[in-house]
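Q: Got a predicted model here, sequence first, then my questions.
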Amino acid sequence: MSSSRIFARSLSSSAKARAPPSGFFARPTGEAQTPARRRENRANVVAAPHTPPHIPSEQSPNYPATWSKSQNPRPKAMQGPRFEQIDFNLQPLPLSAMEMIHREPIRLTKKRVVACDGGDGPLGHPQVFINLDKPGPKACPYCGIRFEHDHAHH
């Protein structure tokens, strides 16, 4: 048989050409494939890694708990297949900026409304205006710097 006849036979739509293919590149038949329900079960199985006990459970070296309602604790946040083969001793454990902001002195002002832009021009944050009519210090929502109205200067 010539190669052109074999090629023509493979492209024809006759019943003879629909015979099951044989050879190295043969496509498996539908019966040999796994049923769809088995594939679904396999797709639903997810690795359930756990946080090793030697990982510290604190959020930050200088702040032991979470500081936001939307923040997950460190052991809970570092779960799943993404963290399976990570050495947590080599991962950064950044300091919380809350202590640094707390050490920053409250800025007393004679004005009833102050503007905070974070300083440093383009390295700051969007400018916000903070109303100081009510007593007590008020923090900037972006950088946390606290301002208070100096009532002695009325």
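A: Looks like it arrived, so ask away.

Q: hey, let's count contacts and neighbours off CA atoms from now on
A: Fine.

Q: quick one: residue 111 and residue 148 touch, right?
A: No - checked against CA atoms under 8 Å, the pair residue 111 and residue 148 is beyond contact range at 9.2 Å.

Q: try it against this one:
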Amino acid sequence: MPDGTPNTPTEIVHVKTRSVSCDGGNGAYGHPKVYLKITGAQITCPYCSKLFILEPGSVDHSH
């Protein structure tokens, strides 16, 4: 952010897979759908700052 304030998540979502998608919600007021891959324990959407947290013990079944 221009004023130096850190991005705080707009929403926190707990997921069971490493592959997630985000469109910002709110229909036409959202953002382009992006597909994100969680490589550690969490990832933040670059458009809306939604935070996706991988649940402990989750298994990745994607290829």
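A: Arrived safely. Every value quoted in this text rests on a predicted model; they were computed, and no experiment measured them.

Q: which residues are common contacts for residue 111 and residue 148 of the first structure?
A: residue 132 (CA atoms under 8 Å, 6 or more residues apart in numbering).

Q: So which of the two has more stuff around it?
A: residue 148 (24 against 15; other CA atoms under 10 Å).

Q: Now do the contacts for the closest residue in space to the more buried one that isn't next to it in sequence.
A: What sits nearest to residue 148 of the first structure in space, not counting adjacent residues and going by CA to CA, 6 or more residues apart in numbering, is residue 137, at 4.5 Å. For residue 137 of the first structure, the contacting residues are 106, 146-149, by CA under 8 Å, 6+ apart.

Q: still contacting in the second structure, which of these?
A: Retained in the second structure: 146-149, out of the contacts of residue 137 of the first structure (criterion both residues aligned by TM-score structural alignment, their matches' CA atoms under 8 Å).

Q: Take these and keep only those in strands.
A: Assigned to strands by DSSP state E, the following of these qualify: 146-149.

Q: Any of these buried? List them.
A: Burial by neighbour count, 16 or more other CA atoms under 10 Å: within these this picks out 146-149.
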